[in-house]
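A.B. asks: turn this into a structure:
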Amino acid sequence: ICSRVTFVNFTVTRASLQSQCLSQVLKQERPDVDEKRRDLLKLQGEFQQRLRHLEKDLLESLNNVKGRILDDDTIITRLETLKKEAADVTKKVQDTNQVMKEIETVSKQYFTLSVACSSIYFTMESLNQIHFLYQYSLQFFLEMFNATFTENVHLTNKTDYNERLQIITFDLFQMIYTRIALGMLHEDRIVLALLLARIYLKSIQTEPNYEDEFDILIRGNSDTTLDEKQVQQQRQQQQSKASEGLTAKQTESMLKLSKLPAFKSLQSQVLSNPDFPKWIDEINPELKVPQLWLELTPLTNIGKQFHRLLMVQVFRPDRLLSMARIFVSTVFGEQFLSEADQVLDLGPIVEKEIQSTKPILMCSVPGYDASGRVEDLATQMNQQIISIAMGSAEGFSQAENAIAASARNGRWVLLKNVHLAPQWLITLEKRLHAMPSHQSFRLFLSMEIHPKLPSNLLRMGRIFVHEPAPGIRANLQRTFR
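C.D. replies: This is a model prediction of the structure:
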C-alpha cells in the first residue's frame, strides 16, 4: 500500500504558520508587495522549469550526434541557440532574485508579527495542560488574526505602515486575551496574560531578553534544583545572621532567584536592607517593593515591574496574582485585563463574532446554571428558541429533530445539561460538520465542566465559562445588570 500512496504531512509547524501569517498580513497591508512577491515566485518557478527543459534538450541533441560533433552544423546551431536561451533565462532569474531581496526587505517589517502569531497559536495549544477545557483550533486563531485587519476600527484613517503595524500587533494580543479569557476560569486568566506578555515583549526592540526571568516565574526555575542539604545550610546561615524569619520555601526560592545576575547579591541585600522586614509583613506588599536587585543596565518601567514581580513571587507568593496584574497592566495598559472582567454581554458576540456552524458552549461550574442567560438573551433579541433538557433517549431524538429544523429556518436551539450525554456529543460534533445551516441559526449547549466532554467539540465551538464572579463588586455588577 505504501508504494501506491503519497503521504502528505498537514501538521502545523511554527515555520509554516509564520509563513502563512506573513503572507496574509502582506496581502492585507501591502497588496502591492504581495502581488510582486507572488508573481516573482511564479516566474522563478517557470524559469527554473525552462532551464531544466534546456538542459534536457542539450542532452538529447548531444545524444543524437552522428559522427564528429564539429562536422554537424545543425547540432552546432542548436547548441548555440540553447546557450543563448540559457544565458537569457539565467539573467532573468538573477533579476528576479534582486527584486525578491527588495521585497524581503519590506517583508522583514512584518516578520516580528508573524513570529508572534506562531508563538501565540502554540501557546493556545499548550493551555490544555492547565485545564482540559482549554482546546482551540487553528481556524479560531486565524479568525481572530484576520479580524484585526478587516474589523479593526482603530485602523480607520491610518495610512502610515509602521503605525498600522503597531495597532495591529497590540489589538491582536488584546483580542486573543479577551476572547480566550471569556472561556477560562478566573484563576487561570492571569496565566494567559503572562504568557502573552512574554511573547509581546519579544516584539519590542527597546526591551531586553527576559527569557531567564520568565523561566523562573512560570516554571519556578525547575532546572535549577538545589540540593536539600545546601538549602538547609543556607537557611541556617540566614537565620544565624538575624534573617527576618524566612520560611524554608522562601529561602529556597530566594536562592534560586539569586542565580540571575541581577539578583546575585539578593541574600546580602535581604540582611542589610532596613525596609525588608517591614515590607515582607505589609498587607499589600506589591504596592511598594524594595529594590533588592542590581541594575546592570538601566531598566525600563516594564523591567522594574518584572523584577518586583519576581520579588513578590519569592517572598510574598500570596500576593503574586495582584502583582502579576500590575505587571501585565504595565506591559499592555490598564484596559487590557478589564475587558474580559466586565459583565459578559453575549448579544454582540453571538450576533457578530460567531457563525451559525459554530456551537456556543455555555460551561459552568457545578451548581451554576447558565441556560437562563441564553433564554433571557433570546427574549431580548426577539429570537425564537427551542429548549430541550438532555439525559434521556427521548431528549436525544427531540434534540436532533430540533437542530435539523432550526438549521433550515434560522431559529435558536438550547440543549441543557449536555454533559450528561458525552457519547451523544461525539455524534453531534460529526453531524454539525456536515450540516448546512441558515445564517441566523445558533446552537447553545449548556453544561457543567466535565472531563468527558469531547475535545473535538470544544475545539469546534466557542466556549464561555460561567462561575460566581470573584469579589463583591463583580457580584453586584452581575446582579444588577
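A.B. asks: when you work out contacts or count neighbours from here on, use the C-alpha atoms and nothing else.
C.D. replies: OK.
A.B. asks: ok, which stretches of the stretch 351-481 of the chain are strands?
C.D. replies: Along the stretch 351-481 of the chain, counting by DSSP state E, counting those that start in this stretch, strands occupy 360-364, 385-389, 412-416, 442-448, 462-466.
A.B. asks: quick one, the first one and strand 412-416 angle?
C.D. replies: For strand 360-364 against strand 412-416, the angle between stretch directions is 30 degrees (axes from the mean of the first three to the mean of the last three CA atoms, to 10 degrees).
A.B. asks: Q250 against Q313, yeah?
C.D. replies: No: using CA atoms under 8 Å as the test, Q250 is too far from Q313 to be in contact (9.1 Å).
A.B. asks: and the two? Which one has more around it.
C.D. replies: Q313 (24 against 17; other CA atoms under 10 Å).
A.B. asks: how far away is that one from E467?
C.D. replies: Q313 sits 27 Å away from E467, going by CA to CA, to the nearest Å.
A.B. asks: pull the number of nearby residues for T247.
C.D. replies: 11.
A.B. asks: the longest helix belonging to the chain: what's the following helix or strand?
C.D. replies: The single longest helix within the chain, with elements called by DSSP state H, is helix 73-107. Note on helix 73-107: by DSSP states H and E, the next helix or strand toward the C-terminus is helix 111-126.
A.B. asks: want to put them side by side, so please do this one too:
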Amino acid sequence: MGNNCCASSDGDKGDVAVTKQVRVQDIVDAHSSVVQSGADLALLERLEGSSWIRKSDGNAMGQIQNSEVVWDSGFKSANSKLSSNGTATIVMNIKDKDKSYSFSGTVAFEDPVSITWSDGDVWKKRCRGGWKDRLAQSTMSRSNVDKEEAVAKEAQAACEIDEKEAGEAAATANAIKTECQRELDEALPEYYDAIKALDSLDKKDIQEVKSFAKPPALVEVVLSAVCLLMNKKETWDEAKKVMNDTGFLQSLKDYDKDALAGNVKLTQKLQKYVKREDFQPDQVRKVSNAATSLCMWVRAMDVYARVARSIEPKKEKLKGAEDAFATAEAKLQAKKKELQVVQDNVAALQQQLAKARSKAEKLEQDAETCKVQLTRAEKLLSGLGNESVRWDAASQVLEKNIKFVMGDIALAAGFIAYAGPFTASFRGTLIAHWLEKAKEVNLTADPAWKCSDTLCEPAEIREWNIKSLPADDLSVENGILVTRGRRWPLMIDPQGQGNRWIRNMKKDSGLGIIKLSTPNFLRTVETCIREGNAILLENVEEVLDPSLEPVLLKQVFKKGGQLLLRLGSEDVPYNESFQFFVTTKMANPHYLPEICIKVTVINFTVTLLGLEDQLVAEVVKNERPDLSELRAGLVVQIAADKAEMDRLEQLILKLLSEAGDDLLSDDTLIVTLDQSKKTGDGCKERMVSAELSMKEIDEVTEVLRPCATRASIIYFVVADLANIDPMYQYSLQFFTSLFQQRLAASPTAEDISERIHIIIQDFTQFIYTKICMGLFEDHKLLYSFMICNRCLRHEVHAQFMHKQRITLQEWSFFLRGLEAGKGIIDDTLTQAVEPPAWMTAQSYRKMLVLEQLTLKAGSEVFQGLAKDMFTPAWENFGTDDHMAGRSLPGMWAEKLTPFQQLLVIKSLRENFLQLVVRNFVGAELGKHYTVSPDFDLVGCFKDSKKTMPLIFVLSAGADPTDYLVKLAKDFEYEERLHFISLGQGQGQKAEALIKHGQETGDWVCLQNCHLAASWMPTLERIQEMQDPDSIDDMYRLWLTSMPSPTFPVPVLQGGIKITNEPPKGLRANLTRTFQESSDAKEHSRSFPCTFEPFRGHHA
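C.D. replies: Modelled structure (predicted):
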C-alpha cells in the first residue's frame, strides 16, 4: 500500500484532500461529547483523566494522529472519528453493568425477614373476622365424614392386599414373558438383516453364483449349508438346481424358522458349517456379494433356532403364572364392588361438608400464600447465594477498569482509524507507541489493551469463529474492524478467508454476491439496498467502479420521510439493515487516496500462526478423525453453553432489576431463577467436561503440529514466488487440497513420531515436485533454498528438525552483506585492519562484519574467523577454484553450521554462491531438492479437473504444442483437441470454442494469451461463471502464455501451471531425450549397444 490518504473536513460528501494536515478535533469531539451529551457527570468525575478531557485541546488524539509510527508506515486514513453516541454507549454500558451487579448483590444478601412478613404477623392477620368459629364448624362436620372414611379405609386396605397379590402375579407373568421376548428379540435383528440382504439380491446376483463352474470353496460351503436347511443334497449340482428355482429367494424369506427350532437333528448338522472360522459374512464378501447374503441367512436361522429352543421351558412357566394372575384378579374385582358401596356413602357425606369446607379453604389459602412467600424468599436467597459472590467480584472489576475507559476508547478510535491495512506485528508496534504517548498526556489506558476487550463481547467472537473466522488475534481484530468501522470494509484477502467468513455470516440473512464483471451487477446492489440484505463484491482490483461511489460514501438522504440513495439515475429506498463488503485477491494492492477515504482497508492476509492452526486441524482430521469430530462438536457445545450462561445471567439481572420492592408477589422470578440455576448447573458441568476433553485434544494437536508448521512455512514460500514472476500464483485452497491429498496418500506408521516425520518428508517432496512443474529452471533452486532457509529460520521447527536455527543476524548478512552492519557496528572496526594479501578488502570487511554482527547478538561462533584469514590454510582454501566442494579449514568445518559455512564462502567468492546453495540445500533437505523434477504432462493432466485450466508458462524458444498433441494421441483425443491462437478478433471464437468443449468434452487450447490482454477479463469471467454440473467430465482448457502481469490472477490460482523450457546442457538434453523416446525404448531393448550412442549424439 503506497499512498498516504486522509479525508477532507467532510469525508462523507466525497471531498478528497491529500495532505499531512492532522484533523485532531475529529476524534476529540467523540470524547468531549460524552460530557456534552448529558452522560452521568458524577460517573465521569471518577474517571482518571476526565479533567484532562474537559481541558484538552486534542493532545491525546493528536499524538495518535501525528504518530511517527503511522506516518513512517506510509499510510494515513480519515476513518478516525469514532461516533460520539458509540463512545457514550460504552461508558454507560459499563455503568449499567456495575449497577446491575451491585443491586443484585445487595438483594442476594437481604435477610428473609426483611423480604416478607414474620410468622406472627401472618397468623394475626388471618385470625380477624371470626376465622376461628368457621374453622370449628368445619371441624365438627368433618368428624362425621371421618367415621365413614374409617370404614372405607378398612375396605380399601383389604382391597389393596388383594390388588398387591394380583400385581405380584401379573409382575411374575410379565417378567417371564419379557425375558422370553428379550431372548427372542436378540435373534430377530440378525434374521431381519439377513432378509434385508436377501431383498438386495436379484436374478443377476443369483446368476453370478450359478455361473461358477468350480465355485470358490467358501461359496460352495455357503450353498451346502443352504441345501442342508432346504433338505437337499449338500452338493454344488444340487445347489444350482435349488437356485434355478424362480421362487428360491422367496422360499428363503418364507422358511419355517420355528419348525427348524424343533428339529434338533437338523440344527446339529448345521453346526459343522456355522462353526467354521471362515463362515462369516466379511470373509464370504471377499469372494461373492450374493453368497454373503446367503451366509447371513444361514447364520440367522441357526441363531433363531437355538434361541427359540432355549425359551420353550419358560413358556410353560409363563402359562402357570398367567393362570395365577387370573384367579387373583377375580378375587380383587369382588372386593372392589364392596368398596364401591362404602365409597358412595362417604361421597354423600362429603357433599354435606362442601359448604363449610369452602369457607375454611380460603382462609387456609391466605395462610398458605404467606408460607409460599416465605419459601420463595428462602429459595431466592439460596439461588442467588453463589451468584452474589461472583457479581460482587464482577462489580469490583468494573469499578477498577472504569478508570481506563477514556484511554481505551482513544486507542480503539486510533485502532479503527489506522490499523486495518497493517500486519499483526506492525499493529502491535502502533499500540505500544500509542500507550507511551497516552502516558505523556496523562491519559490512563489499560497497559494490556486489546481491541477485542474494548469493542467486542466474547460471545460475538465465538460466533465468528464458528462461522469460520480463524481464532488468532489478527483475524479477530479484522472481524472487529469489519463490523465496527464507519466505512464499508475493503478486505485484502488473497487467501479468501475473509470472503468465506462473510459468506457464512450472512448466508442465512440474505447475501448478494457480485463481481465488477457480473452483468447488470447494479441491479443486484439495488435489490439488496431495498430489502436490507448484504452485498459481497468479490475480486476487485485497484480501481472501483465509479457507479458504486454513492454506496461507498453512504450518500443517503431523506425525502418525504423516507431514506433514499441515488444509484445511477434513480432514487432507491434505503433499508438501514443494508451492508456492503468488498474483497480483493491481490496480495499487495496499491490503492489511491481517493479509494482509501471511501472504505476501511483491512489486511486479511493469513498469518503463519493462523494458517498453522487451520492446517493442524486437517492433520488431526486425517490422523484422528474421532478427535476432529469431537472437537467440532465441543466447540459448538462450549459456545452454546457459554451463550446460554450469559443469557441466563442477563435474564436474572433483568428480573431482579425490574421486580421493584415486592420481589415475592410473582412466582415468575423464583421459577425462572430455579430453572436458570438447574440449566446453569448443567451448562457448567458440560463445560467442565468439555474443557477437559478439549485439553486432551489440544495435547494430541500439539503433538501433530510440526506437520502443519512445515506446511505453513512452505505455503508462504509458495505465495512469495509471485514476487519472482507474476505467473507464479497459487491459492490457499489449491495448496490445502494438495496437503489433504498427501495426508491421505502418505505411508502410514504405528509410531506417532515416525508418522509425523513421514508426513513432513512426503509432503515437502510432493509440493516441491508439483510447484517445480510450473517454475522456470532458473527459479527452481531458489524455490528449494527458500523452503530450506524458512524452515531453519523458524525457531520451533528448526528445533524439531534437530537443526541449528538461522539467526536474524545471519539472515540479514546473507541478504545485505556489508549493509547489515550499518548502524550496528562501528565502521572504524572494519576499515582499520589491512586484509591478507590474497583477499580483497571488501571480502575481508565482510568477514569482520559477520564476526562483529554475531558478537553483538551474543554469539561467539564466528569469533577469530577474520584473524584466521591470515593463515596458509585459509589462503589455500580461498584461492582454490573448487572451494565449494571442500570442507572449511581447521575447526571451522565442525564448528559452523552448513548455512554459516555458506556465509563464509559467499563472503570469500560470491561467484560460487549458486553451487554452495545447491550443496547447502542437499545437505539440509536432501539431494531430491537439488534436481529438477522430470517433465510430466501426463501427471499434470491426471491431477487436473474439468474446471481447472492447465496453463503452459512459456519461455523463449519453448513450444508445448507437440507435447500436447502427443498427449491427445495417447488418450485417443487427437481429433477432439482444438487450437486457437488469441489475437485481434479471436475472442468471440475462443468463447464459442470453450462453450462447445464444455458441452462435448473436447479439449480447447488457447495459445498466446499474453497477446490478448483486453480479452483476459472475459476469460476470468468464463472461469468464474462455469457450472461444474453442466460441464462434461473430459473437458479440459489448455492455456499458453508468456509471463504477463495482465493474466488474471484467479485463473492462475485455480489452474495447474506447467513450464517447458528447452533443455540447457548435455545432462538436461539427455534426460529429455530419454523421456521423449517412449517408442524408441521398446526398440532399444533389442539393440541396446547401438541405440544408446545415438541418443548422446542427438542430445
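A.B. asks: dump the strands of the stretch 351-481 of the first structure to a markdown table, plus mean neighbour count.
C.D. replies: A markdown table is the format used below for the strands of the stretch 351-481 of the first structure (neighbours: other CA atoms under 10 Å):
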| stretch | mean neighbour count |
| --- | --- |
| strand 360-364 | 23 |
| strand 385-389 | 18 |
| strand 412-416 | 23 |
| strand 442-448 | 24 |
| strand 462-466 | 22 |
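A.B. asks: output these as CSV; include the columns distance to E339 of the first structure.
C.D. replies: Listed next are the strands of the stretch 351-481 of the first structure as CSV, based on distance: least, CA to CA, whole Å:
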stretch, distance to E339 of the first structure
strand 360-364, 19
strand 385-389, 29
strand 412-416, 27
strand 442-448, 23
strand 462-466, 14
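A.B. asks: out of those, which gets nearest to S203 of the first structure?
C.D. replies: Proximity to S203 of the first structure (CA to CA) singles out strand 462-466 among the strands of the stretch 351-481 of the first structure, at 28.6 Å.
A.B. asks: which residues does the closest one contact?
C.D. replies: Outside strand 462-466 of the first structure, the residues that touch it by CA atoms under 8 Å, 6 or more residues apart in numbering are 182-185, 354, 358-365, 368, 370.
A.B. asks: which ones are touching T672 of the second structure?
C.D. replies: I652.
A.B. asks: and the gap between it and F103 of the second structure?
C.D. replies: Distance from T672 of the second structure to F103 of the second structure, by CA to CA: 18 Å.
A.B. asks: equivalent analysis for L198 of the second structure, please.
C.D. replies: Applying CA to CA, the value for L198 of the second structure to F103 of the second structure is 71 Å.
A.B. asks: among these two, which residue is more densely surrounded?
C.D. replies: When neighbours are counted by other CA under 10 Å, L198 comes out ahead of the other of L198 of the second structure and F103, with 21 against 18.
A.B. asks: show me what the more buried one lines up with in the first structure.
C.D. replies: Aligned by TM-score structural alignment, L198 of the second structure pairs with nothing in the first structure.
A.B. asks: isn't L198 of the second structure up against L249?
C.D. replies: Yes: in this structure, L198 of the second structure is within contact of L249 by CA under 8 Å, at 6.9 Å.
A.B. asks: measure how buried E910 of the second structure is and give me the count.
C.D. replies: Using other CA under 10 Å as the criterion, E910 of the second structure is surrounded by 14 other residues.
A.B. asks: ok, the residue mapped onto it from the first structure to S437 of the first structure distance?
C.D. replies: Residue correspondence to the first structure (TM-score structural alignment): E910 of the second structure is matched to P317. Distance of P317 of the first structure to S437 of the first structure, given as CA to CA: 50 Å.
A.B. asks: repeat that for K202 of the first structure.
C.D. replies: Going from K202 of the first structure to S437 of the first structure by CA to CA gives 42 Å.
A.B. asks: tell me which residue lies nearest the centroid of the first structure.
C.D. replies: I120 (2.6 Å; CA atoms, centre = their mean).
A.B. asks: the second structure: which residue goes with I449 of the first structure?
C.D. replies: Checking TM-score structural alignment: I449 of the first structure goes with P1043.
A.B. asks: ok, now Q238 of the first structure?
C.D. replies: Match for Q238 of the first structure (TM-score structural alignment): E834.
A.B. asks: what secondary structure does its match sit in?
C.D. replies: In three-state terms, and counting by DSSP: H, G, I helix; E, B strand; the rest coil, E834 of the second structure is coil.
A.B. asks: ok, now how distant is the residue nearest to it when sequence neighbours are not counted from Q900 of the second structure?
C.D. replies: Of all residues not flanking E834 of the second structure in the chain, A841 sits nearest, at 7.5 Å (CA to CA, 6 or more residues apart in numbering). Going from A841 of the second structure to Q900 of the second structure by CA to CA gives 21 Å.
A.B. asks: so which helix or strand takes in the corresponding residue of the first structure for V635 of the second structure?
C.D. replies: The equivalent of V635 of the second structure in the first structure is L41 (alignment by TM-score structural alignment). L41 of the first structure is located in helix 31-63, with elements delineated by DSSP H and E.
A.B. asks: other SSEs contacting that helix?
C.D. replies: Using 3 or more CA pairs under 8 Å, 6 or more residues apart in numbering; DSSP states H and E, the elements in contact with helix 31-63 of the first structure are helix 14-29, helix 73-107.
A.B. asks: if we go to 6 Å?
C.D. replies: Applying 3 or more CA pairs under 6 Å, 6 or more residues apart in numbering; DSSP states H and E, one finds that helix 31-63 of the first structure makes contact with no other helix or strand.
A.B. asks: mean shift between it and the second structure?
C.D. replies: Between helix 31-63 of the first structure and the aligned residues of the second structure, the post-superposition mean distance stands at 2.0 Å (mean CA distance after the TM-score superposition for the first structure).
A.B. asks: and that helix, which residues are buried?
C.D. replies: For helix 31-63 of the first structure, a neighbour-count test (16 or more other CA atoms under 10 Å) marks 33-34, 37, 40, 44, 47, 50-51, 54, 58 as buried.
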